[in-house]
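Chemist: no FASTA, just this:
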């Protein structure tokens, strides 16, 4: 086989491939066996008709089509590997010549990863928020803990913000019942914002047995984007009583003997959460700084595919009805043109991020071990509420295992960049990522009894 590569642009190539028929003999053998099983020829058992009889019965063209359809994908990958081409997206293949008995020729146009000049990571400078823990934040964390041990008691008064109510709901659009909006005996905390817009205002001030109606725009289902008349009936009102924040509560709710010790522990927890948030902020800002200083020609077909996927996901909740989706956008004060422009901007950033981090991963020789891949699979499975085995099966069926591997590798590449960049807090102090995420290189066994497996900042997801 012979192949040549033409560079059409920094992100696209044309591969010209010529395959002698001698190399196609295994393909011809498989084609004859496959066709022999598909046709019944008098005098021959299924699958036993010889090649000459098959060609006389079906025609040489049918055989050649079968051979070419099987051979081209394999020969294309052989050419890609031989020329070390880093392809992106789906190839456009055109058969240019079939010289029966002599050779097969075809061309492939495909997007490729462009050559990218990566800036020095030490020159990337960003500032992140200070880590400050206030007494109010500790009080809020303590109140959340107290709420877990609280009790609900009936309140003989109209509902107020923060109360727990049992409600019945129903809704209509232009007089037509909305099945998805009907429910009874629903428990809801007033002010939580977990239901539809306008419901809190309707419930507040309503006593048990009272019914209120209000108008709200539906965001999903058959009537998504349309105004609905919602009826809410309050069945009961309850208030949550919290235990006193004292030593007795500390002993009941934690391993600490005094409320002071418990508050100190909660302060540490809030501080750790804020430090983790600081790390995420650093990751995002370093990535933005890297993208701003890196020139990357974007493969248009890859960007278009990303746009199509994002637009598809957006209208999925509206049963892929563009009219309903456009109505929803209008209710949000946005136009479809504005949405399309935002999607293109996001898609271009996502593709650029992937290309840059892949180049960094190559330059830094970033690898992914089985444990890291397993941890990501478990994390993703938990996000989607399925078992790791089911998640892996789905990923295999959809061909996404490679994407999972690539995401982990990009995350490690970005973590390496963040560690090398200059990151300071608002007070001018340099952020210690070893203290936050653990050392980049775990100590040897003889240096530490149990090296901690620390989480790394992850790459921004493109989907």
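Modeler: Perfect, I can see it now. All figures in this text were calculated on a predicted structure; none of them were measured in a lab.
Chemist: only C-alpha atoms for contact and neighbour calcs from this point on.
Modeler: Noted.
Chemist: Isn't residue 391 up against residue 377?
Modeler: Yes - the pair residue 391 / residue 377 is scored as a contact, 7.3 Å apart, by Cα atoms under 8 Å.
Chemist: who's more crowded, these two?
Modeler: The residue with more neighbours, out of residue 391 and residue 377, is residue 377; 22 against 19, by other Cα atoms under 10 Å.
Chemist: Pretty sure that one sits in a helix.
Modeler: Yes - applying DSSP: H, G, I helix; E, B strand; the rest coil, one finds residue 377 inside a helix.
Chemist: Distance from stretch 350-366 to the middle of the chain?
Modeler: 17 Å (Cα atoms, centre = their mean, to the nearest Å).
Chemist: Flag every buried residue along that stretch.
Modeler: 350-361, 366 (16 or more other Cα atoms under 10 Å).
Chemist: List of residues touching it?
Modeler: 113, 116, 118, 291, 296, 298, 302-303, 306, 367, 409-410, 412-414, 460-463 (Cα atoms under 8 Å, 6 or more residues apart in numbering).
Chemist: again, only using 7 Å
Modeler: Residues outside stretch 350-366 that contact it (Cα atoms under 7 Å, 6 or more residues apart in numbering) are 113, 296, 298, 303, 409, 410, 413, 414, 462.
Chemist: Presented hereafter is structure B, for comparison with structure A:
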């Protein structure tokens, strides 16, 4: 097999692949066998029809077409591996030459155009030391956490006064458009100042007492008339204020296992410190990635970027064509960052020769299924059936590469060594988990699972994989 590579862009290549007859012949033979199992030819049992008879009765063109369909993807994958090209999208194939008969010496020739991961040079990790800011715990942080706990033990009591910010009003709402009532709700509990209902509601309620009502103009936020201007009438049925318990030892005993308020405050401070350590690990990750990208000009594949931007805009607006310039700019910034991070992490995983095992991938998928309350086996089968196993392998590889890379460098905070082992684990534990399994093992297991599911007639719902 002869492979020529032409770089169209830093992130796009064209591979021209020419296949020698002896390498294409096995695909022709396999195609003849497959066709022979499906046709009835007098004098021969199904599956036992000689190749020349298949060529004669069915036609060599049909045989070659079946062979090309199988050969092109496989030979393309071999070419990628040989030339160390890492695709980031599906290729476009153009089959240019195919032998016209069994004796034709014409070589199979096809072109594959694909967007690829750009070649970038990451800095050496050995000897790298990165500074991470130390999280501070202030008395104000403790007070805020304590106040949040205090509010959980608050009670609502009726008050005979106008409603004010922070009060809870029980209200009835009606909405009219052109004098016709289109919406009506009764007995709604609403916290003044929360701003989580209609624009203008907070201002309308401020200063109203139980039994009073008013009206204002506003846009409806939901329902059949969402976005339309309406006259909203609001009536206050009651006003209640939140009554909070006094911060003392009695409160500490009711709200926790501690006997005194000082003990409760000390425990809250420890909790905030632990949270700060987790945030520090996240910041260490960001600092590490920023250092890897420092000084690099990382191009992203245009086609992949455009497709991802459209998906982002669909999530924001539903219809990308209606997105504002600001939304488009924000979506593009987000996508470019995601893609550059992916490129850096994939390159890092290759640099560190990260191995992804069957158990790595399936544990990753099982954890996702658990997060969404789904059956892990059904979810994994859905991923396999929808052809998304490769994406899962990539995600696991990036995660393992990131952890391995962070374990290979040193972190400090205020000049002192920073121990992140609680968040990063260690190389020995990771190696024991992998047990020298490979990506091929994951793919093989996936193929077996897919075959079993097909034999049993099981069809995992596509929605499980989304």
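Modeler: The structure has been received and is ready for your questions. Being a predicted model, the structure only gives us computed values, none of them experimental.
Chemist: Tell me the one among the buried residues of stretch 350-366 of the first structure nearest to residue 92 of the first structure.
Modeler: Closest approach to residue 92 of the first structure among those (Cα to Cα): residue 351, at 20.1 Å.
Chemist: And the longest helix along the first structure against the second structure, how far off on average?
Modeler: Secondary structure of the first structure per DSSP state H: the longest helix is helix 259-292. Helix 259-292 of the first structure, aligned to the second structure and superposed, deviates on average by 2.0 Å (mean Cα distance after the TM-score superposition for the first structure).
Chemist: Secondary structure element holding the aligned partner of residue 338 of the second structure in the first structure?
Modeler: Under the alignment (TM-score structural alignment), residue 338 of the second structure maps onto residue 350 of the first structure. Following DSSP states H and E, the helix or strand that holds residue 350 of the first structure is helix 336-363.
Chemist: Residue 159 of the first structure too?
Modeler: Using DSSP H and E, residue 159 of the first structure falls outside every helix and strand.
Chemist: quick one: it from residue 212 of the first structure, how far?
Modeler: 13 Å (Cα to Cα, to the nearest Å).
Chemist: Kindly report the same for residue 356 of the first structure.
Modeler: Taken as Cα to Cα, the span from residue 356 of the first structure to residue 212 of the first structure is 55 Å.
Chemist: Could you do residue 105 of the first structure as well?
Modeler: From residue 105 of the first structure to residue 212 of the first structure the distance is 74 Å (Cα to Cα).
Chemist: residue boundaries of the strands in the stretch 1-150 of the second structure?
Modeler: Taking DSSP state E, counting those that start in this stretch as the criterion, the stretch 1-150 of the second structure carries its strands at 2-9, 12-19, 92-97, 108-115, 129-131.
Chemist: What is the third one packed up against?
Modeler: Okay, so that is strand 92-97 of the second structure. strand 108-115 (3 or more Cα pairs under 7 Å, 6 or more residues apart in numbering; DSSP states H and E).
Chemist: Superpose on the first structure and give me the mean offset of the strand it packs on.
Modeler: Mean for strand 108-115 of the second structure is 1.8 Å (mean Cα distance after the TM-score superposition for the first structure).
Chemist: same question, stretch 73-81 of the second structure
Modeler: Mean deviation for stretch 73-81 of the second structure: 3.1 Å (mean Cα distance after the TM-score superposition for the first structure).
Chemist: and for that stretch, what are the contacting residues?
Modeler: Contacts of stretch 73-81 of the second structure (Cα under 7 Å, 6+ apart): 3, 86.
Chemist: repeat for stretch 90-97 of the first structure
Modeler: Under Cα under 7 Å, 6+ apart, the answer for stretch 90-97 of the first structure is 104, 105, 106, 107, 108, 109, 110.
Chemist: Tell me, how many residues neighbour residue 355 of the second structure?
Modeler: 20.
Chemist: returning to what we had before: with respect to residue 32 of the second structure, which of the strands of the stretch 1-150 of the second structure lies nearest?
Modeler: strand 108-115 (17.1 Å).
Chemist: now stretch 265-281 of the second structure: which residue numbers in the first structure?
Modeler: With TM-score structural alignment as the criterion, stretch 265-281 of the second structure aligns to 263-279.
Chemist: Flag every buried residue along the matching stretch.
Modeler: Here stretch 263-279 of the first structure shows 263, 266, 267, 270, 271, 274, 275, 276, 278, 279 as buried, counting by 16+ other Cα under 10 Å.
Chemist: farthest pair in these?
Modeler: 263 and 279 (24.2 Å).
Chemist: Quick one: distance of the one helix or strand residue 428 of the second structure maps to to the chain centre.
Modeler: Per DSSP H and E, residue 428 of the second structure falls inside helix 427-434. Chain-centre distance of helix 427-434 of the second structure: 25 Å, with Cα atoms, centre = their mean.
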